[in-house]
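1. After the sequence you'll find the predicted model.
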Amino acid sequence: MGFFSPGNKSSSNSNSSSNHYIGIWYNQIPLQTVVWVANRETPVSNRFSSQLRISDGNLVLFNERNIPVWSIISNSTSAGVEAVLLDDGNLVLSASTRSDSIRLWESFDHPVNNWLPGGRLGFNKITKQNSAITSWKSANDPSPGPFSVSLDVNGTDQYLIFYNSTDFWRSGPWDPVGRIFSLVPEPNANIYNYSFVDNDVESYATYTMNSSVLVSRFVMDVGGQIQQLSWILGSSQEWTQYWTQPRVQCEVYGYCGSFGSCTQRSQPFCRCLQGFVPKSEADYGSNVFYGGCTRRAGLECSSNGNISSSGDGFLPYYDMKLPSNPRIQVSGAGNAGGCRGFCLNRCSCTAYSYDDRNNQCLVWFGELLNLEQDVSSGSTIFVRVAASELPGSDSHNALVIGGVVGSAVVLALAAVIGVVIWRKRRMRKLGEKSVEGSLRAFSYRDLQSATRNFSDKLGEGGFGSVYKGVLSDSMVAVKKLEGIRQGEKQFRSEVSTIGTIQHVNLVRLVGFCSEGAHKLLVYDHMPNRSLDSHLFNHQGSGVLSWKTRYNIAMGIARGLTYLHEKCRDCIIHCDVKPENILLDAYMCPKVADFGLAKLVGRDFSRVLTTMRGTRGYLAPEWISGTPVTSKVDVYSYGMMLFEFVSGRRNLGRSNVDGEMRFFPYEAMTVINEGGDVVELLDRRLGRDADPNEILRVCKVACWCIQDDESHRPMMSQVVQVLEGFLNVGMPTIPKTVSLLLDDEEQVEFFTKSTQKQQLEERGGNLSSEYHSAGH
């Protein structure tokens, strides 16, 4: 804690700004990160002659002229008042008595733009004080910005993000069973503990951390997004984003300000409309856009008050999300011309839009907010500008003179070129339109550039190949889909559905490309590759500990539960296997390739049975041809659980006697005979595991691979078992398991799909960043 100057990398360098503040930052993180500011609205100019001290029982900051500029009024008469900064970042003002110490004030009750573990963010029903985290005005100005997040005071048990007084995002109400806010990505329960308290005195949310090496914080960003950021002590070089809402920058209300247009596919996101300039060039240069734009030239109508002589006109903007500020629907406009005339004849009318499909005329008065370009259901809006901003007559005359002087051949050639250019632009626009939701639409050329012409291949699977790509703001994995025969409209519809699915244990779809035969999906990049590259790598030095395996198993179960039971329509993955489980920087598991079965359509069964590594996880329904349900995923998950215990593929030859071994059968036999389950454990772990957890995993895996799908649990029940809230007994050994080793056809079916992988695992052939197409 001490004086700092915004924009500096360390507290000792204060030469670039004349404004100094008292702040709190981390002492174990090399990148100075200020999480609380005392005098955010009253900086001092000289930190050497300013002083923070206890004065008359209050904590007061005096400037260089010894004038108080900020204080905490404690109303304490005690002489033993002291201020202490605790290890969790909480600044506490307390008063000592003969028998106790009384807390008079604490910074956790007065957050600035960060919400730290242990802090309470909520509403005091007695004092009516609602604590909020409010963005800085800019990256170099900690004074309050327009964005804030706070608890809904109407008792809905949810948090709202505000732009000034307008709320534009909601967390959804608190779910006491799931211990989560319904519209917030599910947290990793192994790392974060969230709770919500609601009593007669107060309502608030708080959270704690289970990891001593992971530092986490929520921040209300200058751009209007609430972000949860993490830092691993001793290894991180920068803050890593765990999640953010709104997910897409252009969904932030008022982000580009008045008369600004947001385009998700461009950098920077905001641009002033034609005929407008930034109100503050300095803010725009610092990527602070909410100040908005102003007209470059005044309107003639408003300057002389004479509507009939107005030389104002309108500039069209196509494929736009219409402004969110209040609008008026004009009845009786008749047509587009009537709508235009209605707006033109009213000096305060700034824009109009006419939909000829339903003869709807909409007009806006005053400033325009939240214009967004490149949206799938975009409309055309006409924005009022001064006559000087309209296309001039000089260029038009030049064109006419050129036509008179030139030959008909030249005109014809120009027309042909114009048509070609128009068609190319039209096709490009069709390819770039975003689908419903917040997905980014990429052109094929964009992804060629991002992947360096698809040169860095991460892996290959039944759905296509995956390539590493680098965008301006992130690293991605680009999957080139093969065998997609859907039409443009249906493809976009399915991709839109996948894009709306968000969960901490599911790989996030960032965007897509659909240009003719080119169908590509763009995902978040997972730096720790796929699960199989860790679980079955017997040549490498990094062995997954039992605790890490158990946490990964629970994360996968939660992800599948979300797909099966919490989406609007049940989504069956159909190809659950270690190759389709990816691991992020914190070894948090992410289920990949969900939703692709529907994209491939009726060819999926052929793709599935020929896919490398898939056969060993297939439920009997796939082979018998009976209709599949979500229980096929449960079966595949159960098969995978056994591999978490053994660290090897389920079926393979013993290194001792060369006999074919099927691990699920061995595990069931040991448990039924009351044997030592730790003997089943991967030898590389040296018996370092909780026997109760091993038994729990094996038992629930046995239930998951039952022949009769009705005997298999739901994935939500699997989660309860792994969390220890639900106990299960030992089921009978399924016939398919007990007969497998006696059936040469089944053995051949399984081994053909795993031989190649086992050879790779023995040879340590894991040089690819992704061992397989985990996306």
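-> Great, that's in hand. Residues are numbered from 1 along each chain as shown.

2. okay, CA-based contacts and neighbour counts for the rest of this
-> Noted.

3. Kindly list the longest helix within this structure.
-> helix 408-432 (DSSP state H).

4. Return the list of helices and strands in contact with that one.
-> Applying 3 or more Cα pairs under 8 Å, 6 or more residues apart in numbering; DSSP states H and E, one finds that helix 408-432 contacts strand 509-515.

5. and the comparison structure, right after this:
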Amino acid sequence: MLSCNSPAVEIYLPTANLSTTWTANNFYQFSYYEGKIMLIRETNVAQFTCGFYCKGIDDCTSYLFSISISGASNYVNQDFEVVWSANRDYPVSENATLDFTADGELILKDVDGSIVWTTNTAGKSVVGMNLTDNGNLVLFDDQNSVVWQSFDYPTDSLLPGQKLFAYQKLKSTVFITNSTILIGMYSLQVRDKGLFVYVESNPPQAYYSRLLHDSIDVKRSIQLLDGSFTFYIYSSQISDTDYMLYTPQETPAHYMKLMPDGHLQVFKWKSEEWTMVEDLTADSVEECGYPLVCGRNSICSSNQQCGCLNSEYFRLENNFQPNLGCSAITPLTCNATKDQHFIILKNVTYFTLIVDMYGVGIEACKQACLNNCSCKAAFFQHDSNASKGDCYLPSELFTMRNDNVGYSNTIALIKVQNTTTSHRVSHKVARVVGSTFGSSMLLLVVAIGFITYVYHKRKRDAEMEEEYLDQVPGMPNLFSFEELTTATENFSKKLGEGGFGSVFEGSLKDGSKIAVKCLEGLSHIKKSFFAEVQSIGSIHHVNLVRLRGFCTWKSRSFLVYDFMSNKSLDRWIYHGVRDHILKWEVRKKIILDIAKGLAYLHEECRQKIVHLDIKPQNILLDNEFNAKLSDFGLSKLIDKNETEVFSTIKGTPGYIAPEWRSSIITEKLDVYSFGIVLLEILCGRKIFDRSQPEESWHLLFVFQNCWERETLIDMIDKHSEDMQVHKTEVLEMLKLASWCLQTNFKRRPSMSSVVKVLEGGMNVESNLDYNFTDPRIQESTVGDEKDLTLLSPSLLSGPR
């Protein structure tokens, strides 16, 4: 269903002018359209319509701003197919608006005024918008040059003449209900070695491919060419092509789509409906070869009969829909590998076998899977010599296929968690307890004695911990639980809440306001609690939040800080969530404060203190907007004579430096995090933001592209006129950010050097590497968040 509002007249044109607004609503009904139409382009073979797409006819609760295709002269036919959408991750509500601003930017706003999507083309001399003959939505300038086009941001379809370049994606779309639209599990990409269709996992698993000659070193892309619609991966010219696939040539096709079930299909308009003319994956993928044809942890047999791997360890997600897959009865647990074993399945095949280990025995393959927590199964493939083969260790297990003929040389070893251990233990205990009445009474007495011992030991340990901290010179005040209860009015004024506790507002007897962080007593929380008390309890700096005191009571720990009236920095810098827009001078002061606080930690304390979790949520602002670093629960102390130490690195995804893989800890980790925060302050957006176009989700990609194209000015916070006025200073600050974000940590500046640059006493290094991309993101794909969440977030960050 398409619904579009024209601003004034009901004339359906393929172009639009600046300063135009459209609204998603049901104000006007024209046959199967609901609402007025925005743009229509009709050719002799197809009609393209631009507007708000609504899945339901009678109940439109969510909309996509989209382009759809239908047959020519199809005003009264409801068979419209969406071939592009701007906001399929974030459907908008009724009465959402699309503004084509006077500055030449398309901005999609939800009904609450929040920005969902934008073309980011303000100030680029855009004068109009056009829906072309091949369904491309184009913003053009006064020279009729393309400034922005929908063809550069593919979704799940490819239209005639549209190119899909290397590492761009088609991703399948799934409509669940009228109001729920999901991105599917399948994606298509062109890579250096050819065309691949994947099921999304970590890493992605390919089930269809067309490989190219390795000798050809060109920038790859695919294109459906008009007329014959030959499917190419080509070099620089159409005449210089690598033959790939052909679609039927007797009738021109209209579009190609990656379907929700993983099929790659080509469609044409025939007999007043869309007809599939070719399934491009069907030539090499059997029906049981699609990764999700039977869901996860399942086996597909002839006639697409779906079943679980083993009824003792797996059960159907839905007994009435076996194609939805199976789930483990007892999930795998990383810290219980001794209770894991393998189900052995022969005469099965898997849709992909990417070798992890060559020329090994089956036992080595099994052991490698046991030693790898993320491994869900081991596939051992061999030839006539079964003692040696290749080993594949997938981190996610999808549909396998039964080989009824028995020709497969693949053995599947499915890792499972023992489900009978607890039953065996219980049975053994029952036999022991039930042997004699006397022995059971003895066990009861021993148990009571043991519980009493543990209770008193824990009580003594808690008292010793309090006594120890109270005797360490320079430690902050040790508050009693009663004092904090009174100060916080029985913990009634909650400031914030996180995964490990809450923060409450309070006042001490002297009238000073405090913030009390309450941490529930998990063992790793206790370690972080002591780390914070010992690292900043005895140091004082104007740009560090002051730890006034602490308290331990039963299983709970409390940290008492000075109250920061303006809370954390993230409330002030991200467009869409900030309280108001900060002036440039205020932002400069905040940046300098952060740098001075880090310089003090790294260079002026008795031991170097590496914070390890610098991010806007951990930078607090007082009533004068002075910035102070907080949350030292992950901090690491390093002796002055040590240049680096090795330890497990934890922090917040997106702010962690690339060297986290090697577990090298130096103060340069904080320098990198500072560079990310600096970038966010200057750009007014988060490091990862799905409300942006897909290629701009990650700010580092945008930063790198702008360096290469010499368009850094486009990154400056567009919602701050004051920032635009001072853009020369902001550009210099972006250069400082690039210095801090060097991939090689040895090339990053010290924080004292950063302070000198900010105060005008030093210049930014000129010979910089502008490849800022985090290897984790580079190895995954643009817009894929999975690799950004591999590390544990800060234990103490969050509540304010």
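-> Alright, I've got the coordinates. Because the structure is a prediction, the values reported are computed rather than measured.

6. Quantify their similarity with the TM-score.
-> In this superposition the chains share a TM-score of 0.38, using TM-score structural alignment, normalised by the length of structure 1; 329 aligned residues with a Cα RMSD of 4.1 Å.

7. contacts for the strand or helix carrying Ser395 of structure 1?
-> Per DSSP states H and E, Ser395 of structure 1 falls inside helix 393-405. Residues outside helix 393-405 of structure 1 that contact it (Cα atoms under 8 Å, 6 or more residues apart in numbering): Leu411.

8. which parts of the helix or strand hosting Leu759 of structure 1 are buried?
-> If you go by DSSP H and E, Leu759 of structure 1 is part of helix 744-763. Neighbour counts over helix 744-763 of structure 1 (16 or more other Cα atoms under 10 Å) mark 747, 750-751, 753-755, 757-758, 761 as buried.

9. Return the closest of these with respect to Trp25 of structure 1.
-> Trp25 of structure 1 lies nearest to Glu761 out of the buried residues of helix 744-763 of structure 1, by Cα to Cα, at 45.7 Å.

10. of all the buried residues of helix 744-763 of structure 1, which two lie farthest apart?
-> Val747 and Glu761 (19.8 Å).

11. ok, back up a step: helices and strands around the helix holding Leu759 of structure 1, which ones?
-> In terms of contacts (3+ Cα pairs under 8 Å, 6+ apart), helix 744-763 of structure 1 is packed against strand 651-653.

12. that older thread, may I see the buried residues of helix 744-763 of structure 1 arranged in JSON lines, with distance to Ala95 of structure 1 as well?
-> What follows is those, written out as JSON lines (distance: Cα to Cα, whole Å):
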{"residue": "Val747", "distance to Ala95 of structure 1": "75"}
{"residue": "Phe750", "distance to Ala95 of structure 1": "72"}
{"residue": "Thr751", "distance to Ala95 of structure 1": "73"}
{"residue": "Ser753", "distance to Ala95 of structure 1": "71"}
{"residue": "Thr754", "distance to Ala95 of structure 1": "69"}
{"residue": "Gln755", "distance to Ala95 of structure 1": "71"}
{"residue": "Gln757", "distance to Ala95 of structure 1": "67"}
{"residue": "Gln758", "distance to Ala95 of structure 1": "67"}
{"residue": "Glu761", "distance to Ala95 of structure 1": "64"}
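
13. tell me which strands and helices the longest strand anywhere in structure 1 is in contact with?
-> For structure 1, the strand with the greatest residue count under DSSP state E is strand 141-151. Here strand 141-151 of structure 1 touches strand 121-124, strand 132-138, strand 159-163, strand 214-220, going by 3+ Cα pairs under 8 Å, 6+ apart.

14. Just put those in a markdown table and tack on mean neighbour count and distance to Leu509 of structure 1.
-> Below are those laid out as a markdown table (neighbours: other Cα atoms under 10 Å; distance: least, Cα to Cα, whole Å):
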| stretch | mean neighbour count | distance to Leu509 of structure 1 |
| --- | --- | --- |
| strand 121-124 | 23 | 31 |
| strand 132-138 | 23 | 28 |
| strand 159-163 | 22 | 24 |
| strand 214-220 | 21 | 23 |
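
15. out of those, nearest to Ser716 of structure 1?
-> Among these, the nearest to Ser716 of structure 1 by Cα to Cα is strand 159-163 (26.5 Å).

16. ok and the closest one relative to strand 214-220, angle-wise?
-> 50 degrees (axes from the mean of the first three to the mean of the last three Cα atoms, to 10 degrees).

17. tilt between strand 159-163 of structure 1 and strand 132-138?
-> Interaxial angle, strand 159-163 of structure 1 versus strand 132-138 (the same axes, to 10 degrees): 30 degrees.

18. helix or strand right after strand 159-163 of structure 1?
-> strand 166-170.

19. List the buried residues of that following strand.
-> Going by 16+ other Cα under 10 Å, strand 166-170 of structure 1 has these buried residues: 167, 169-170.

20. and what of stretch 520-536 of structure 2?
-> Quick answer for stretch 520-536 of structure 2 (16+ other Cα under 10 Å): 520-521, 525-526, 528-536.

21. Just put those in CSV and tack on distance to Ile181 of structure 2.
-> Formatted as CSV, the buried residues of stretch 520-536 of structure 2 follow (distance: Cα to Cα, whole Å):
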residue, distance to Ile181 of structure 2
Glu520, 38
Gly521, 41
Ile525, 39
Lys526, 42
Ser528, 41
Phe529, 43
Phe530, 46
Ala531, 45
Glu532, 44
Val533, 47
Gln534, 49
Ser535, 48
Ile536, 48
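
22. Please look at Met320 of structure 1 and Ser353 and confirm they touch.
-> No - using Cα atoms under 8 Å, Met320 of structure 1 is not in contact with Ser353, being 10.4 Å away.

23. between these two, what contacts are shared?
-> 379-381.

24. Name the member of the residues you listed with the most neighbours.
-> Highest neighbour count within the shared contacts of Met320 and Ser353 of structure 1, by other Cα atoms under 10 Å: Ile381, with 24 neighbours.

25. isn't that one right up against Cys339?
-> No - between Ile381 of structure 1 and Cys339 there is no contact under Cα under 8 Å: 11.5 Å.
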